[in-house]
Structures are given as structure tokens and as C-alpha cells.
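**Q** This is a predicted model, with the sequence first.
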Amino acid sequence: MSRTKRRWPLITESNPQSPISEAYKMLRTNVAFSNLDDEIRTIMVTSSTMGEGKSTTSANIAVTYAQAHRTVLLIDADMRKPTQHHIFDVSNRGGLTSVLSQQQELKDALLTTSIAGLSILPSGPIPPNPSEMLVSRRMNALLETASRLYDVVIIDTPPIMMVTDAQIVASKCDGVVLVIDSGHVKRESARKAKASLEHVNARLLGVVLNNVKRSKAESYYAYYGEQAGSS
């Protein structure tokens, strides 16, 4: 494992008391209490289309879990347009694709971050067959191993309306957080994204509404829970 210093500070680390950071903490809390019978360990984050902030949301959620003294693994499963290695300023020479193609062991692909308790598995080199890799038994085994090694696994995936990748991963996770850009995404698109998740029997933990103009101090507003899925 290697450690590197990030260039791009995350709001949950740089300003943990801000309204935005508090919204991410609220999401963490609501996810924890969303099911008292079964613990939520693997959480997928997706959006309906590109540019809605799913990767930033994934990273910030991961940070808030680590700040709560949980061991966290952030997996960049967006093999088509990976972002997490940019956010955390780590190498993307190896990662998820390297592990799934048996070119690298999981323990060697994991990277530590400057945030205590938070590790990252970058996407790795972009493959010609992302969907096939995600649906494989090796992906199932990787998630099972990650769940044993970490308290929480956060998975950043491509937009669910763009490719089938997110649906594949959603079927393997305990729950899904859907990120919606309130200023650009129409209600019908959000409904279609929700329907795509329901099609694979994914559990929608909540919806994060991004860029809601509430005040100058807030650029994010998160609305969580089962009600979010039907709005």
C-alpha cells in the first residue's frame, strides 16, 4: 500500500462543520438507521446522467464514515470514466480492473489516503469489457472480501441511465444512493433512474439532491429515506 498527499481537499475534511458536510453526515446516519435488522455494509452511489456529482458525493460519504471511526474502502467502479484517483491524487496504474483480470492481488491494489481509516481501490486501466468484468464471479468474491476487511464499502459507478454497469453493481450491494442534479435533471429522468434500480431489485437508501439553491451557504441539500424514492 502507498500513501500520498491529496491536492484537492474534500469539503467534509476541509470544513467538517459546514452545512454541506452536515448533510453528508445526515446521510451516513440515515443509512445506518435505514434497516435495523440488516447492517448496511456495501453502498453503491450512482446518478441518472453524467455531471451530477456522484463521484464527489461518493468521496465525501466515504470521508464521513472514516470520521466516524469506521474502516472504509472506496471502490471506483466507473471503469469508463474513473474519477476517484483524481480526487485523491493517487495512481491509477493498478486497481479494480487489474484485480478482476488477475494481474494484481487485491492487497497490492489497495491504496491508503491521508484520511485515517479510508482506503481506495482505483478503477485501474480502462478495459474493453467493463460490464462483463462487473458481472463476473471475481467481482462477487472481491466484494465479499472487502466486506470482511472493512466496516463500510462505498462503490462509485457510472450513471445508471448511460450503461448497464450500475444495475449490475446495484444487484450486488446492500443499498444504493442516487445523486440527482436538481438544476438540470428532469423529474421523468429521475423516475427512470429509480425504475432501473427497481428492475434489479436494488434497495434505494435515498436520494441526494445536488445544487439546490437554498442559500449562499449551501450548494448541496440531501433528502433521504424511503420517501425520497417516490418523490
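**A** Arrived safely, thanks for sending.
**Q** From now on I want contacts and neighbour counts done on CA atoms only, so please keep to that.
**A** Will do.
**Q** residues in contact with Thr157?
**A** Applying Cα atoms under 8 Å, 6 or more residues apart in numbering, one finds that Thr157 lies in contact with 44-46, 76-79, 165-166, 169.
**Q** By neighbour count, which of those residues wins?
**A** Highest neighbour count within these: Thr46, with 31 neighbours (other Cα atoms under 10 Å).
**Q** With Ser219 as the reference, measure out to the closest residue to Ser21 other than its chain neighbours.
**A** Among residues not flanking Ser21 along the chain, Thr12 sits closest, at 4.9 Å (Cα to Cα, 6 or more residues apart in numbering). Counting by Cα to Cα, to the nearest Å, the gap from Thr12 to Ser219 is 13 Å.
**Q** hold the first one in mind and look at this next one:
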Amino acid sequence: MEINVEKRKNLQKEQSFGAPLIAYNNPKSIHAEQFRTIRTNIEFVNIDKPVQSMIVTSSIPAEGKSTISSNLAYVMGATEKKVLVVDADMRKPTVHRTFALNNEKGLSTLISQPGMKFNEVVQFSPELNLYLMPAGPIPPNPAELLTSARMNSIMEELKGYFDLIIYDTPPISAVTDAQIMATKVDGVVLVVREGYVTKDEIRNSKAALDNVNARIFGYVLNGKELSDSAGYYAYYGYSEEA
């Protein structure tokens, strides 16, 4: 797989602006339709027991995990599900930028302050029909917070209020946060950006998830160009195999 080094640099700069809400801004586009296809695939992962919690992650930064998690959450919420997006990337959070949220309080404060209730940090967007929990102030010990008993308690409590909880986590290669969270949810969606991440990096990510017995729902191919009568489009594909 040919890797464009300049593309890596540019995309890493762009991620500081938040993720584009493609499915909301252009619901009739091929992009939005691909997100709805991914939604359907995930809904059929567990026929007897609906998926209630999942993480969206990637191998390396700027593969588009936050774009995928945000747009997937939106199309999931469009089916009348009560969906919560949690920014579990307490190192380089983006959810508050994507949805223009107040980030003074969030997941980090909820974990570190036992007396705080989750509804004190969850914000609702009636326009998007989405519940959103920003990361909050960046803590010195994100991994320790995620492994805490307090985090486990919060996650269990959230399941009682929401139909689906999507956790946006840091990339797998950089830190252990995604592996930690993968053990606590129903499954994982791994985002792979075409022409950006190497096959070895993808294999290493899969191995890291396998090491903690995580269930990988599938892989979302981000940025692949497809042509049709209207020209070329970025493509969001879904596969259950690497």
C-alpha cells in the first residue's frame, strides 16, 4: 500500500478542527448512504441481542475515526434510538469541536468526581437527536481513569439510559486506551484510511485487539475513491475482514 507522507501531515493538522457531519449536512449524498449501510451491518452483528456499546478507533492518528463515529451516531439516532456519543479520547479530544460543545466538564470530570451525575456532563442536540459527552479537561492519567472502577460503574449506568453508546477512543498504536475500552464494550469498529496507514500498522492493531479478546465488528475503509456518473467520491466501506 503506497503511503502519502504529505497527506499524513495535512490530515493531522485538519483533525484539530473537528469532524465533518457529512450525513447531516448532505443526507442524500453517496457518503451519507454509506454510513447508513454501515449502520445496517452493525445492527445485524447481534440479531438476538442488539449492540448497546461500541468503540470506534483507528491504528494511527487522522484516519477519520471521529468522522466515522460522529456520522455513524447521527444515522443511528435517525432510527429513533437514544444514542450517546462519548469522547473517550482524553488526550486529543475532538467531539466538543465537532458538535460545538462546552468542554469545561466531561468524561474526565465525571470519572474523577464520584459525586457527579452523568446528566451534569451530557449535552443534548435536538437538531441532531444526539446525546453528547465531551472529554472534559485533559487529565494527566487517561489510561488510569479508563481502568478505574468508577469508569466501569459509569458505563453500566449509561446502559440503563441509552439504546446505544459510541465511544470515540485514541488510536491503538499510540496508547493503551483503545485496548482498555475494547474489553468493556460489545465490540469495535476499526477505521482504515486508504493510502494512509500501512498493512503492518493494521495487522498490529488487530493483534492488539485480539490480545485483549476484543470483538471486532468490522473495518471501515475511509477515503477510497470510487467513480460513477457524477464523478469521484470518498467512500466509506465496511468489511468484517482485514
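**A** Yes, it's here. These numbers come from a predicted model, not from an experiment.
**Q** re the thing from before, anything in contact with each of Thr12 and Ser219 of the first structure?
**A** Ile20.
**Q** more neighbours, these two?
**A** Set Thr12 of the first structure next to Ser219 and count neighbours by other Cα under 10 Å: Thr12 wins out with 23 against 14.
**Q** what residue of the second structure matches up with that one?
**A** Aligned counterpart of Thr12 of the first structure in the second structure: Ala23 (TM-score structural alignment).
**Q** Report whether Val86 of the second structure is found in a helix, as I expect.
**A** No. Looking at Val86 of the second structure with DSSP: H, G, I helix; E, B strand; the rest coil, it is strand, so not inside a helix.
**Q** which SS class is Lys194 of the first structure?
**A** Lys194 of the first structure ends up helix, using three-state DSSP.
**Q** That one touches Gly229, doesn't it?
**A** Yes. Look at Lys194 of the first structure against Gly229 with Cα atoms under 8 Å: they come within range, at 6.9 Å.
**Q** shared neighbours, the two?
**A** Shared contacts of Lys194 of the first structure and Gly229, defined by Cα under 8 Å, 6+ apart, are found at Leu204.
**Q** which one of the two has more residues nearby?
**A** A direct count of neighbours by other Cα under 10 Å for Lys194 of the first structure and Gly229 places Lys194 higher, at 22 against 19.
**Q** which residues sit against the strand ranked longest in the second structure?
**A** Criterion DSSP state E: the longest strand present in the second structure is strand 216-228. Strand 216-228 of the second structure has contacts (Cα under 8 Å, 6+ apart) with 42, 45, 63-64, 187-194, 209, 232-242.
**Q** do stretch 66-74 of the first structure as well
**A** With Cα under 8 Å, 6+ apart, stretch 66-74 of the first structure has contacts from 58-59, 62, 65, 115-121, 146, 150-156.
**Q** switch the cut-off to 10 Å
**A** Residues from elsewhere that reach stretch 66-74 of the first structure (Cα atoms under 10 Å, 6 or more residues apart in numbering): 12-13, 16, 25, 28, 41-44, 58-65, 84, 110-112, 115-122, 146-147, 149-156.
**Q** Which of those residues fall in strands?
**A** Per DSSP E, these map to strands at 42-44, 111-112, 118-121, 152-156.
**Q** can you redo those as JSON lines with distance to Phe88 of the first structure?
**A** JSON lines is the format used below for those (distance: Cα to Cα, whole Å):
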{"residue": "Thr42", "distance to Phe88 of the first structure": "20"}
{"residue": "Ile43", "distance to Phe88 of the first structure": "19"}
{"residue": "Met44", "distance to Phe88 of the first structure": "19"}
{"residue": "Leu111", "distance to Phe88 of the first structure": "10"}
{"residue": "Thr112", "distance to Phe88 of the first structure": "10"}
{"residue": "Leu118", "distance to Phe88 of the first structure": "11"}
{"residue": "Ser119", "distance to Phe88 of the first structure": "10"}
{"residue": "Ile120", "distance to Phe88 of the first structure": "9"}
{"residue": "Leu121", "distance to Phe88 of the first structure": "11"}
{"residue": "Val152", "distance to Phe88 of the first structure": "18"}
{"residue": "Val153", "distance to Phe88 of the first structure": "16"}
{"residue": "Ile154", "distance to Phe88 of the first structure": "15"}
{"residue": "Ile155", "distance to Phe88 of the first structure": "15"}
{"residue": "Asp156", "distance to Phe88 of the first structure": "14"}
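**Q** of the residues you listed, closest to Asn201 of the first structure?
**A** Nearest to Asn201 of the first structure, judged by Cα to Cα, of those is Met44 at 13.5 Å.
**Q** What lines up with the closest one in the second structure?
**A** For Met44 of the first structure, the residue aligned by TM-score structural alignment is Ile55.
**Q** buried stuff in stretch 41-51 of the second structure?
**A** Going by neighbour count (16 or more other Cα atoms under 10 Å), the buried part of stretch 41-51 of the second structure is 41-42, 51.
**Q** Could you do stretch 182-201 of the first structure as well?
**A** Judged by neighbour count using 16+ other Cα under 10 Å, the buried positions of stretch 182-201 of the first structure are 182, 190, 193-194, 196-197.
**Q** One more: stretch 166-178 of the second structure?
**A** 166-173, 176-178.
**Q** Where does that stretch end up in the first structure?
**A** Going by TM-score structural alignment, stretch 166-178 of the second structure sits over residues 154-166 in the first structure.
**Q** gap between the matching stretch and the chain center?
**A** 10 Å (Cα atoms, centre = their mean, to the nearest Å).
**Q** Can you get me the start-to-end distance on it?
**A** Length of stretch 154-166 of the first structure, first residue to last, Cα to Cα: 13 Å.
**Q** What of stretch 124-137 of the second structure?
**A** One end of stretch 124-137 of the second structure sits 19 Å from the other (Cα to Cα).
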